[in-house]
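Trainee: Quick one: sequence plus predicted model below, questions after.
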Amino acid sequence: MATIRQTESVRRSRGVEQLVAGRATSDGAGVKLTRVLSQGLQHRLDPFLMLDAFGSDDAQDYIAGFPDHPHRGFETVTYMLAGRMRHRDSAGHEGLLENGGVQWMTAARGVIHSEIPEQEAGRMEGFQLWLNLPARDKMNAPWYRDFAAAELPRFTTDAGVEATVIAGESHGVAGAVTREATAPLYLDLHLPPGGRFAQPLPAGHNAFLYVYRGEASVAGTAVPAQRMAILANDPEADGVLIEAAGAAGTRALLIAGQPLREPIVQYGPFVMNSEQEIYRALGDYREGRLA
């Protein structure tokens, strides 16, 4: 049962630095998705590398899924709003991601995995976030865990905002996952019409809001559905105040983290700190040395 929490106060909210519209693309075996956080924003939103949003009622848009593919050097966080996706990887992990569940995978030194829908009809909707690893952790052993919807910490504020805490901490509620180096905050917020939500944020952390239903307002700037608002790094701000706009309420992801401030070198599914490390990753993959 969700706990009712008093709304936290934010003395001065961060503003919106930029609104970003995602780019329609496809990945895997042709799965249609929207790339919201792309490679060009990786340094600005360090430690986050990518955010994909996918959602369709047409099975042809997702049925082929993501057959075997490698990763090295970062973590993937898949949040499923609707649908069923089967995960298998070369480290021996297997799990079924269902409505409201989260799959957290630390690729680290390398895994080859697949994500295949276990449905032939109905809606498939969710998000995949890529979170960078510090250089010291990129060659650690891979790690994986599934969280069913019922396992994710939740609370409701006295203003009626329902929050799911996937990572970090909000209103005294610890999330499902914590990470020391990147200190990620990952909240799914459901704001009723006229609802307000305040979240303190460390001044040095990068943060963004992605609205996936309805419309939000942040410091007087409207954030429409399917837009990412990059929140300004204002040293005088102590957090962000989010308000629902419109009659239907708002659903949004609030994501923030501590930047690593390390070189980012990406080649497809590999994210390392130098070109030499990318060449090594490619060689290890071709020669079957990934975990």
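Mentor: Sure, I can see it.
Trainee: from here on, contacts and neighbour counts on C-alpha atoms
Mentor: OK.
Trainee: Helices of the protein, start to end?
Mentor: Counting by DSSP state H, the chain has helices at residues 275-286.
Trainee: For A163, see how far away G95 is.
Mentor: Distance of G95 to A163, computed by CA to CA, to the nearest Å: 25 Å.
Trainee: more crowded one of the two?
Mentor: With neighbours defined as other CA atoms under 10 Å, G95 and A163 compare such that A163 has more, 24 against 16.
Trainee: Run a quick check on that one versus D188, I expect a contact.
Mentor: Yes - between A163 and D188 there is a contact at 5.7 Å, judged by CA atoms under 8 Å.
Trainee: For A248, give me its contacts.
Mentor: With contact taken as CA atoms under 8 Å, 6 or more residues apart in numbering, A248 is in contact with 192-193, 214.
Trainee: Only the buried members of the residues you listed: can you turn that into a ChimeraX selection?
Mentor: Buried residues among those (16 or more other CA atoms under 10 Å), as a ChimeraX selection:
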select :192,193,214
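Trainee: Can you name the residues that contact P184?
Mentor: P184 touches 167-168, 178, 255-258, counting by CA under 8 Å, 6+ apart.
Trainee: scratch that, V218 is what I was asking about
Mentor: By CA under 8 Å, 6+ apart, the neighbours of V218 are 13-16, 240-243.
Trainee: can you give me the strands for the stretch 151-291 of the chain?
Mentor: 154-157, 162-167, 169-170, 173-174, 185-191, 196-200, 206-213, 215-218, 221-223, 227-231, 239-245, 250-257, 265-267, 270-272 (DSSP state E, counting those that start in this stretch).
Trainee: here's the one I want to compare it with:
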Amino acid sequence: MKLREIKKIWTVNEQKVSPIHTAGPVLAPGNWMDYDPFLLLMEDKFEKGAFDVHPHRGIETLTYIIDGRIQHYDNATGAGGILEKGDLQFMTAGRGVLHNESPLDGEKVHLLQLWVNLPGKFKMVKPRYQNMHAKDMPVREENGALIRVYSGSSGDIVSNTLNYAPVTFVEIVLEKGSSAIQDLPGTYNGYIYVLEGSGTFGENKVEAKKGQAMWIGSADEESSSGIQLLANENLRLVLFAGEPIKEPVVAYGPFVMNTEEEIRQAYQDYHAGKFETLED
């Protein structure tokens, strides 16, 4: 197994969007080649009313609840329900959805939302929701480490999440002084975001703490690789990695396609109300 280094580390800065919404760009939009297959990752803290119903096309989103409770709705599948701390929603927007995520009355929600690019051949698939409750997720436990597997695998623990583009998304909780290695296919591009505590990461032993993100170094196409994690104090983080798609990215607002023409078509379909009437 090739043990990877940390290629880059940075601190996420929270910005005030409105009196009821702050946001921190963990992966800021626009760096399509570096992030591939990911598009952006935002850390949001908000109350009811911060967002309204809005559309998406051509992507999948992973919404991970750090704290609070959120109610979600979409027009394409009729899906709805409440997600709580530690839960994750894997939404495939595909050809188009109108949806909203809203905190329950009087609550403030703290979450991460990761946008994953869809390969061109899957950009117009039927929308799909997968709601993943923390209590139901497969877990790998060893030597003071708990790894909850929402997508992909960790060791011999494999999730049954459906992916159009292969993605690993895990929450890792380590007791002070404990360590673990998260395995990844050698071709995957990956990132770590520290939610609580501090630790030492990678073969080059980079130290990071709450609010800092890291880009995992490449494995030079090795068939098997891993990233070492050591808790300097009680540590909680999310790690996500995926197979680069290596396709053109044209993004405008909530739509991400391969060409300008496809973006224009997305807006035409949205304004014509077709997101509400698209059928198989």
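Mentor: Thanks, I have it. Computed from a predicted model, the values in this text were never measured in an experiment.
Trainee: Redo the contacts of V218 of the first structure as CSV? Include distance to L45 of the first structure and neighbour count.
Mentor: Below are these laid out as CSV (distance: CA to CA, whole Å; neighbours: other CA atoms under 10 Å):
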residue, distance to L45 of the first structure, neighbour count
S13, 18, 23
R14, 15, 26
G15, 15, 21
V16, 13, 22
V240, 16, 27
L241, 19, 21
I242, 19, 25
E243, 22, 24
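Trainee: Same list, the residues you listed, but as JSON lines with distance to V102 of the first structure please.
Mentor: Shown next, in JSON lines, are the contacts of V218 of the first structure (distance: CA to CA, whole Å):
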{"residue": "S13", "distance to V102 of the first structure": "29"}
{"residue": "R14", "distance to V102 of the first structure": "28"}
{"residue": "G15", "distance to V102 of the first structure": "29"}
{"residue": "V16", "distance to V102 of the first structure": "28"}
{"residue": "V240", "distance to V102 of the first structure": "25"}
{"residue": "L241", "distance to V102 of the first structure": "26"}
{"residue": "I242", "distance to V102 of the first structure": "24"}
{"residue": "E243", "distance to V102 of the first structure": "26"}
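Trainee: Can you tell me which of the residues you listed comes closest to S274 of the first structure?
Mentor: S274 of the first structure has its nearest neighbour among those in V16, at 32.2 Å by CA to CA.
Trainee: Can you find the partner of the closest one in the second structure?
Mentor: For V16 of the first structure, the aligned position in the second structure is I6, judged by TM-score structural alignment.
Trainee: Could you find the closest non-adjacent residue to that match?
Mentor: Nearest residue to I6 of the second structure, sequence neighbours excluded (CA to CA, 6 or more residues apart in numbering): I216, at 4.7 Å.
Trainee: swap in I255 of the first structure?
Mentor: Nearest non-adjacent residue to I255 of the first structure (CA to CA, 6+ apart): Y186, at 4.6 Å.
Trainee: Look up how far L129 of the first structure lies from the one you found.
Mentor: Distance, Y186 of the first structure to L129 of the first structure, using CA to CA: 10 Å.
Trainee: burial count for the residue in the second structure that G288 of the first structure lines up against?
Mentor: Mapped onto the second structure by TM-score structural alignment, G288 of the first structure lines up with G273. For G273 of the second structure, the neighbour count with other CA under 10 Å is 11.
Trainee: How about A222 of the first structure?
Mentor: 16.
Trainee: Can you name the residues that contact whatever residue of the second structure lines up with it?
Mentor: Counting by TM-score structural alignment, A222 of the first structure lines up with E207 in the second structure. The neighbours of E207 of the second structure, taking CA under 8 Å, 6+ apart as the test, are 198-201.
Trainee: switch the cut-off to 6 Å
Mentor: Listed by CA atoms under 6 Å, 6 or more residues apart in numbering, the contact set of E207 of the second structure reads 199-200.
Trainee: what do you get for A82 of the first structure?
Mentor: Contacts were defined as CA under 6 Å, 6+ apart; by that measure A82 of the first structure touches 99, 124-125.
Trainee: so how far is A149 of the first structure from it?
Mentor: Taking CA to CA, one finds A82 of the first structure at 11 Å from A149 of the first structure.
Trainee: go on, G15 of the first structure?
Mentor: Distance from G15 of the first structure to A149 of the first structure, by CA to CA: 32 Å.
Trainee: how near is the aligned residue in the first structure for the residue nearest to I6 of the second structure to V20 of the first structure?
Mentor: Under the alignment (TM-score structural alignment), I216 of the second structure maps onto L231 of the first structure. For L231 of the first structure, the distance to V20 of the first structure (CA to CA) stands at 11 Å.
Trainee: Comparing the two, which residue is more hemmed in?
Mentor: L231 (23 against 15).
Trainee: That one contacts N206, correct?
Mentor: No - contact criterion CA atoms under 6 Å: L231 of the first structure and N206 do not qualify, at 7.5 Å.
Trainee: got the residue ranges for the strands in the stretch 1-150 of the first structure?
Mentor: Using DSSP E, counting those that start in this stretch, strands in the stretch 1-150 of the first structure cover 3-5, 16-21, 23-27, 31-37, 48-56, 66-71, 74-82, 85-89, 94-97, 102-106, 111-117, 124-132, 143-147.
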